[in-house]
Each structure stands twice: as C-alpha cells, then as structure tokens.
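Undergrad: pasting the sequence and the predicted model now:
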Amino acid sequence: MTTTMTRRFAAVDLGASSGRVVVGTFTGESGEGTGESGEGRGRLELDVVHRFANEPVRVGGTLHWDILGLYRGMLDGLRKAGPVESIGIDSWAVDYGFLDADGVLLGNPVHYRDARTDGIAGRVRDLYDVNGLQTLPFNTVYQLLAAAGTRQYAAAATMLLVPDLLAYWLTGEIGAEYTNASTTGLLDVRTGNWSWSLIEELGLRADLFPPIRRPGEVIGHFEGTPVVAVGSHDTASAVVAVPSKIKDFAYVSSGTWSLVGLELDGPVLGDDSRAANFTNEGGVDGTIRYLRNVMGLWPLQECMREWGSPDISDLLREAAEEPGLRYVVDLDDPVFLPPGDMTGRLRNLAGLPADAGNAVIARCILDSLALAQRRAVRQARDASGRNPQVVHLVGGGARNELLCRLTADATGLPVLAGPVEATALGNLLVQARAAGVVTGGLDAMRALVRQTQQIVRYEPRGDDAPWRAAAARVGR
C-alpha cells in the first residue's frame, strides 16, 4: 500500500530588477522518490505567490540597493506562501552589507553598478592563482578595498552578502553560504574556504568574514520554520536545475546577465583560462561553475526602459524580420555596464544609422549576445578540454525564441531552452533534498526537472561562416 505525500517549500528569489517568492509543491507516493538511477514518478509544481520590484536608489551620488524594501517584499511573500516546510534565499552575487557589533546594518548595500570601484582592479595584482575568478570591476574584493578607510568600514563587525544578510534578519544567525562566497574574490578556489593569507596580503580585516556554510545546511528558524542554505548565488541554483542527462553540456543562465559555461569537478587555472578571463565559482555538491559573465539582456532591458517599455513580443517579432548580423558589437565591452543612454552607446559602437528603429537595435543586441555566448562556450571548451554536445539555456531568456535560435546558430549546437524558473527550481530542489523528499545527487534533481518542466529544442541552422565573419568584425 502506498501513501500520497504533499510537501511545500518556499524559495525567495531576488534578481537585479525584481524579486519573488515561489512555492514548490512536491507530490508523490511513499517509496517512489527520485533516486540516482533514473526518472522518479514524483511531481513538482511551482506557484509564484508574490512579486515585488527591486529598484536601486541613488543617494549622495552613490547607487544603493533598497535592502529594506526587499526584506519587506520577502516577508509579504512568505505570509502569502502560508505554511511551508522550509525557506531558501538566493540572489545576485558580490554585494554586501556591514553589521556593527550589535548586529545593526550600518548602511544600505552599494549597487555593483556604482562607479566607486572604477580603476581599483588595475591597482591589485592578479589574484587568479588563489580565487580563480574572472576579473570584474565590481567583485567584492574591489568593493571592500574601495570601502577600506571609511567610517563604516571601521565600525563594521561583520560583512554579509545579500542573501546571508536577509537570512540573518530571518534567523539571527550569521554565516556565509559557499556558492555566493566563492564570487567575492577572497575564497581559495582549491579549499572552498576563505583565503586568510590573501585577506591579510590585501590589508583587509579578517574579522569581517563569517564562517562558511554549505547548501543543504539548516541556518536557523523563522517563526518555527527552518531556513535552509541553498545555492544562494542565483546562478548556482539555476545550474542545479539544468535538465541535462549527459555530463558534457554547456549552459547559459540567461537574464540581466548571461552566465555561460560548463559544470566541472574541479577548477581550471591554466594560462588559457586566465587569458580568457574565465571564472571558477563554487557550485552545489562540490562542483565548479566554470563560466564567464556576459552582459546578457541588460542592454535590451535598458533600451526598452528608454523607449517607454514597448510590448516585448511585438519588438522581438519585428527584430526577427530584420536581416541578421548587419550590426554587431562586443557586449563584453565595459562601456555597456552602467545605466543610461544605452541606445546612444549602441548606435555609436555598432555604427547604426541615425534612422535605425527599435527593431534594428534589438536585433543588433540579440545578434551580439548570441555571438558573445558562442565565444564563451568555445573558450570554455578549449580551456577545459571538455567538449559540450548541447547548450542548456535556462532562465528568463528561455522565453526569447529569437535568442534561443540565434544561440543555436552561433554555437553550432542544439539548444535546449528551459526551464524558465530554473533559479527557483534549484533553490527548491536543494531544500527538498535536505528534507528527504528527493534522494541522491544532482542527477536525481535534474531527473525531476526533466519530468516536470517544459523544455524546447532548437537545432542550429545554416553554416558557421557568417558568425566567423561577425566575430572578426568585433575583434574576437
């Protein structure tokens, strides 16, 4: 005799422009859990119970996150979620808040797009041999160096990354979840722990860094409900939900950023990897997310904001009718990082005619993004020695049929698009495993994703010559 079980979990998923609380309901029969060996018969349904805006605020010339607004949105969502077995929190990486000795937040976290770190990375030695990270001007290490010497830095007792800060407010417990800590530039990529020698070398305060905790650990409790550490870097959670059956896959976690790479068993720290500016970030179950940050859909989002938020479906349909690869830019150029006048920067760098309409600009962005993703997949392949057979495109970009088709054409590999809600799924799956609802490793969790989520396949079309020519035009 079997017994039907229903188990509910809540994922708090914070993106760079919005947040939401998602309830995952796992339904199955006792004795039929998903295991390492294959597909289980359980069901997993998602319900987005609350959405809220994430709008940065500029104060005194500095761009901040509205962290109290995010906390309020999270609490509103958890109330709407109702009774759940546990809660997990994920967000973007690198940004943090300082707590004083009484556990009080000393100021709103500074936004990674703020200019305070400009030029700092160039004054610091190459840290790749320790952290294995892509050099990005907003990495936490450079933010901390920018903050050093300020009164806030002197008064701080603890540094907490955004999801750890929110978890602290829920539970009163201090710690640093591993996958997000691995993006700071101050974790030793080989040991998975803080590099105290590097922290000392850079003159940073060792007492600011809390103990590392791993995905699946119970952090504490919120009103009696366990709060579980998940892959709190949103990309780490998204990669958990990549529905691959094979080991040799590439992934694109597509949203404001495109995180493009491979899942590996260990870091790649050779000269080719360093030259390609690839990052080795921590993943769930001791994996390495070997990837590059590509500018993603941010330029399109900024342009649409400047254009008065036109209908995205109409815009993409018109963009698909435009000739491909007429205008391309290098989206890895840091000129595209700050907000404001994105249309003007694209017109200038792509050589767009003055009368180019919105659809032409959108096609330029998407062609350029597919080209950047092609480059990242090939560089990851060459530096790692792994040969991906398919590209899994997950996240919000999986809804963008034009981007998916262009990515297949550019990479010359089949693209499997979906799930759209990969980050929330990965968050929920780690919680469900901690509760014993899912047994086994990443294979088991991915089997459940394949069973319950819609995946769309796009085959590459045509030859590679136009993409090679476009890559040559942008100097890549």
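TA: Received, thanks.

Undergrad: okay, CA-based contacts and neighbour counts for the rest of this
TA: OK.

Undergrad: ok, the closest residue to residue 232 other than its chain neighbours - how many residues close by?
TA: Excluding the flanking residues, the one nearest residue 232 by CA to CA, 6 or more residues apart in numbering is residue 90, at 3.9 Å. Using other CA atoms under 10 Å, residue 90 has 30 neighbouring residues.

Undergrad: could you pull out the helices for the stretch 51-200 of the chain?
TA: Ranges of helices in the stretch 51-200 of the chain, per DSSP state H, counting those that start in this stretch, are 67-81, 128-131, 140-147, 151-155, 162-171, 178-181, 196-201.

Undergrad: would you mark the buried spots in the longest one?
TA: This means helix 67-81. For helix 67-81, a neighbour-count test (16 or more other CA atoms under 10 Å) marks 67, 70-71, 73-78, 81 as buried.

Undergrad: picking that back up, isn't the residue nearest to residue 232 up against residue 10?
TA: No: here residue 90 lies out of contact with residue 10, judged by CA atoms under 8 Å, at a distance of 11.3 Å.

Undergrad: ok, back up a step: state the distance from the residue nearest to residue 232 to residue 177.
TA: Using CA to CA, to the nearest Å, we find residue 90 at a distance of 10 Å from residue 177.

Undergrad: kindly report the same for residue 381.
TA: Where residue 177 is concerned, residue 381 sits at a distance of 28 Å (CA to CA).

Undergrad: out of those two, which sits in the busier spot?
TA: Comparing residue 381 with residue 177 by other CA under 10 Å, the one with more neighbours is residue 177, at 25 against 17.

Undergrad: and the residue nearest to the more buried one when sequence neighbours are not counted, how many neighbours does it have?
TA: Once flanking residues are discounted, residue 177 sits nearest to residue 213: 4.8 Å by CA to CA, 6+ apart. Residue 213: 19 surrounding residues under other CA under 10 Å.

Undergrad: same check, this time on the one 4 residues further on
TA: When counting by other CA under 10 Å, one arrives at 16 neighbours for residue 217.

Undergrad: go on, the one 5 residues further on?
TA: By the other CA under 10 Å criterion, the neighbourhood of residue 222 contains 16 residues.

Undergrad: do residue 47 as well
TA: Neighbour number of residue 47 under other CA under 10 Å is 12.

Undergrad: and the one 5 residues further on, by the same measure?
TA: Counted with other CA under 10 Å, the neighbours of residue 52 add up to 18.

Undergrad: please compare the first structure with the one that follows:
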Amino acid sequence: MSSRPDSGKESGATSVLAFDLGASSGRAIVGRLADGKLTMTEVHRFANEPVAVGHHLHWDILRLLHEIKQGLLKAKLAGYHDIDGIGIDSWAVDFGLLSATGELLGNPYHYRDRHTEGLIEEVCGVLGKERIYRSTGIQFLPFNTIYQLRAIQKAGNPILGQAKHLLMIAELLRYFLTGAVKSEYTIATHSQLLDATARTWDAGLLEGLGLPASIMPDIVEPGTIVGDLLPSICEELGVPSVPVIAVAEHDTASAVVAVPAAEGDFAYLSSGTWSLLGTELPAPVLTDEAMRLNFTNEGGVERTYRLLKNIMGLWLVQECRNEWEKEGKRRTFAELVKEGEQAEPFVSLIDPDHADFMNPPHMPRQIEAFCRATGQPVPETEGAMIRCVLESLALKYRMVLDYTERLSGRRFPVLHIVGGGSNNELLNQFTANAIGRKVIAGPTEGSAIGNIAVQLMALGALNGLAEARAVIRDSFPLQAYEPRETEAWTAAYERFRRLVG
C-alpha cells in the first residue's frame, strides 16, 4: 500500500501525515489521495506505555511529543517533502493542564488510575444523575474527565488552581506543535462536561463542582485548520511549515469516519483495546432508557452524533497474554486465537464489562474468579480462557446491538467492524454467529484512515463524509462473514443474558 515519495504535486495528489495514538502504541502514517484512491504508508511506529509513579499511573506525554517529532523527521527522510497537512487523533478523557505561561502542569493521569474510584456516585450526588445525562448524553464511566477533575480537586492538588487551560491528549500534542489552544468537538464530548444539544461547555456542571469553567478552551469543529508547525519545530527538524488540522481527534470518531458504509443507516463496531458499538445519528438520544442502558452520545463529523456503548474489548486478551508472558509462556496473538478456536465452545462465559476486569492485578486469575463465583467451570487452559473471552465479547456485541436498534428505532442488516480487532477472524466469525447477520470487517487502520480523510476534507480534496466513505470502500480490502450455528449461539445468548443480569 505504499505510495511513491515526492510524486504528489505533479499528479495533483494530496498527501497528509496522520498521527494515530492508541492506548498501547502510536503510529505515523502518510496518506495520499490520487486518482480517487487512498494509499497509506507507515513511516514510524512506537510504544505508548503508562508509567507508574508512586500510587498513580501517568502517560509519558513528553515521550509522545518526541515520537511525533520522530514521525515528522522520518517522513522527511523517507522523501515526503510535499505534506499538505498534519493531524493527531488519540483516546479521549485524559488531559493536561497548562499554566498562564503555557507550561504543562504535571504529567497527565492515565484513565486506568484508581483515583476516580467511587466518584461517579459522589458527583451524581452533587449534580444529579439525570441533570448530567440530560445535558451531556454521555455514558457514565469512572474515567470520564469530569471525575478525573473531581479526583484532582479532592486530593488538594494545586495544579487546578494554577491552570489556565485544559487540553485533551491529542489537543495537548497539537498545542505543542502549533501553540494554538483549541478544543476539538469530538474529543471534548467524551469529557461529560459538554452540552450535547447546545454543543458548548456546560459551565453549570463545572461550577456545581467548584471547578473553574474558564479552563475549558474554545471548541472547533473537526476539519478546522488551527495553525502551522511552530518555527522552532521546523528549525529543529528541518521541515517546512505545514498546516496542522484538528481532525476528529477522538480516535473512535476518526474510526467511524472510516466505516465503509454505502447505506445511510449503519451499525459499526470499532474493535481494539476497547470495543465501541453503535450507530451514527443526526441528533442525540437523551431518553431515560438511554441513560438506564448507559449509552453515550459522542460528537461526530459533519455535526453527527455517535450513539454507542463502550465494551471492554481486546484489553482482556492483551492482559491475559501479558501475564502468561511473565510466566514464560510466550505466544503471539494469532497462536492464542488458534488455541481458542480449538477449545470446547460455551463452557464458561463472563461479562466483559464487569468492574473486576477494569484493571486487575492478574487478568487470568480474575477471569477464573469470576467463573468460580458464578458457578461455571474454570478455564483450564490458555485456549479455553481465550475462547471464553472471545465468545463473551461476541455475545456482548449482540446485546449492545439489540439496545442500539431499540434506542435508534432502526434495524441494521449488517455490522461493520473497523480497527485492529477486525484482523481477528475468529472474533469476527463469532460476532456474525452471535448477532445472526452479516459482518463486514475492515479497514484495519480505521482511526488513521479517518484522520487522513478528515484532513483531506479540510483541504478540499474530498467533498464531505459520503465521498470519503466511497473512496475508502474502493481503496481497502474488506472481508465478509456470514452467520453460522445460529441455534447454538442463540441458546448461549440466553445464558449470557441471565449471567449479566
């Protein structure tokens, strides 16, 4: 899928550089649109690991800035001297605070840090759960920005009093590149501090908690050019000044841009460390039932809303593999999936979203404990445990898809799976089996492709979301999965429903 460096301007092509940051790794990818086809070339990949300091877990934000600079440098050294734009997407909720002089105040907390435990109940007790949801439409998750701010406040951390601005991770890195202090709409929505209808910060929520509303920056829509690379960075790296674009900076928002749906009504699953399943709507769903089911209404491109629900995702597999590696049992993900495929079906099931799986000290033991507590056989092999996780994820996808259809009033004949998890053929097949309908998997690099597409839209190379999705359909391979063994999966689903309550 590589494009030839230095070939863009002569042929009328447009080239952009996308930085796609995930919870475990990041990558720099050059995207090039020419003759109606989008091609991608990865120029840099790097680890993104949290750092434990004392009792807290932080992101190494300056290391991420260093890696972004390396990506800029490697793109130049690879011969890409015609970059027309730069964009960054990342996970949501985590943030950095800037002083009045523009200095970073402390290292951003990691969303799996335990300092927010119990704060959903506390904050809802102060502000009212209905009040929060009717305004924001955001799923109640313990790591949302509102609870992280409350945790910093309760700890008496002085950085809140010193803060002039709050910027989410992608916004903060964009600030380091440009000096521009702007919040981007899609990533701002996940804070649970933004009014979904007015599309502005809800100052009442902040002030109700005694938090300074003034620290929330002006919001721009995805696809806004916010500035150019700072002269100091251009001089340091020997690169030209390039426009920096606020893409759909929440990686899920970018992934949804990359859903290659031809139909107007579609359901998607962004599959990776987290799974996010839902649909795209023209307005938020702020009903009592949506709140009871804990669905979220996050901002999308072209003033759309992503009605969806977070599901724990392949984090469960990743953490099992990490623990087994510590015991000297080294296997690739592909090997583990193969062992899972060979294991006996439907022996044990778990609720992937149970709080015990959020950040346990030892994931395999936690899964064993859950099975034991629910009167199920304990998985005896690594393959049996992987099968338990993958079957449970597929069944949870069916449950959330059913809820999505109920809340949206729509029926979706196909589920599109994008992101790294779309490479997991066994999970894709299990998902088709569980939901009893076709699954279309791909593209794999959903967030990066969406990042690139929004840049191309901002630069005028693509005329809106519909054209972007048409180009993506024509540019990347897709794999279809038809449902099998639906009777057995339906029986398993009834058992799963009783298990999760």
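TA: Happy to help now that I have it. This structure is a prediction, so every number in the text was calculated from the model and none was measured.

Undergrad: picking that back up, contacts only, for the residue nearest to residue 232 of structure 1.
TA: 11-14, 163, 230-234, 237, 427 (CA atoms under 8 Å, 6 or more residues apart in numbering).

Undergrad: hmm, 7 Å instead?
TA: Taking CA atoms under 7 Å, 6 or more residues apart in numbering as the contact definition, residue 90 of structure 1 lies against 12-14, 163, 231-234.

Undergrad: for residue 471 of structure 1, give me its contacts.
TA: Residues near residue 471 of structure 1 by CA under 7 Å, 6+ apart: residue 371.

Undergrad: what does residue 51 of structure 1 give?
TA: 19-21 are the contacts of residue 51 of structure 1 under CA under 7 Å, 6+ apart.

Undergrad: so which of these hold up in structure 2?
TA: Mapping the contacts of residue 51 of structure 1 onto structure 2 (both residues aligned by TM-score structural alignment, their matches' CA atoms under 7 Å) leaves 19-21 still in contact.

Undergrad: please tabulate those in JSON lines, including the columns neighbour count.
TA: Output for those, formatted as JSON lines (neighbours: other CA atoms under 10 Å):
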{"residue": "19", "neighbour count": "21"}
{"residue": "20", "neighbour count": "24"}
{"residue": "21", "neighbour count": "29"}
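
Undergrad: quick one: the residue nearest to residue 232 of structure 1 from residue 210 of structure 1, how far?
TA: Computed as CA to CA, the residue 90 of structure 1 to residue 210 of structure 1 distance reads 18 Å.

Undergrad: quick one: buried residues of stretch 417-432 of structure 1?
TA: For stretch 417-432 of structure 1, by 16+ other CA under 10 Å, it's 417-432.

Undergrad: kindly report the same for stretch 303-311 of structure 2.
TA: 304-311.

Undergrad: among those residues, which lie within strands?
TA: Using DSSP state E, the members of these that fall in strands are 305-311.

Undergrad: so which other helices or strands are in contact with the longest helix along structure 2?
TA: For structure 2, the longest helix by residue count, based on DSSP state H, is helix 382-408. In terms of contacts (3 or more CA pairs under 7 Å, 6 or more residues apart in numbering; DSSP states H and E), helix 382-408 of structure 2 is packed against strand 275-281, helix 333-342, helix 425-435.

Undergrad: how about residues contacting the helix or strand in which residue 280 of structure 1 is found?
TA: Assigned by DSSP states H and E, residue 280 of structure 1 belongs to strand 279-282. Identification of contacts with strand 279-282 of structure 1 by CA under 7 Å, 6+ apart yields 132-134, 178-179, 182-183, 267, 288-292.

Undergrad: let's see 6 Å
TA: When contacts are defined by CA atoms under 6 Å, 6 or more residues apart in numbering, strand 279-282 of structure 1 is touched by residues 132-134, 179, 182, 267, 288-292.

Undergrad: ok, now which ones touch the aligned partner of residue 21 of structure 2 in structure 1?
TA: Using TM-score structural alignment, the partner of residue 21 of structure 2 in structure 1 is residue 14. Each residue near residue 14 of structure 1 by CA under 6 Å, 6+ apart is listed here: residue 91.

Undergrad: residue 14 of structure 1 and residue 73 of structure 1: what is the separation?
TA: 10 Å.

Undergrad: that's a helix at residue 247 of structure 1, yeah?
TA: No: per DSSP: H, G, I helix; E, B strand; the rest coil, residue 247 of structure 1 lies outside any helix segment and is coil.

Undergrad: what's the mean distance for the one helix or strand residue 49 of structure 1 maps to versus structure 2?
TA: Following DSSP H and E, one finds residue 49 of structure 1 within strand 43-53. Here strand 43-53 of structure 1, set against structure 2 after superposition, deviates by a mean of 0.7 Å using mean CA distance after the TM-score superposition for structure 1.

Undergrad: now stretch 152-162 of structure 2: buried residues?
TA: Result for stretch 152-162 of structure 2 [16+ other CA under 10 Å]: buried residues 152-153, 159-160.

Undergrad: ok, now stretch 105-121 of structure 2?
TA: Using 16+ other CA under 10 Å as the burial criterion, the residues of stretch 105-121 of structure 2 that qualify are 105, 107-116, 119-120.

Undergrad: ok, back up a step: average offset between the helix or strand following the longest helix of structure 2 and structure 1?
TA: Downstream of helix 382-408 of structure 2, the first helix or strand assigned by DSSP H and E is strand 414-418. Its aligned residues in structure 1 lie a mean 0.5 Å from strand 414-418 of structure 2 after superposition (mean CA distance after the TM-score superposition for structure 1).
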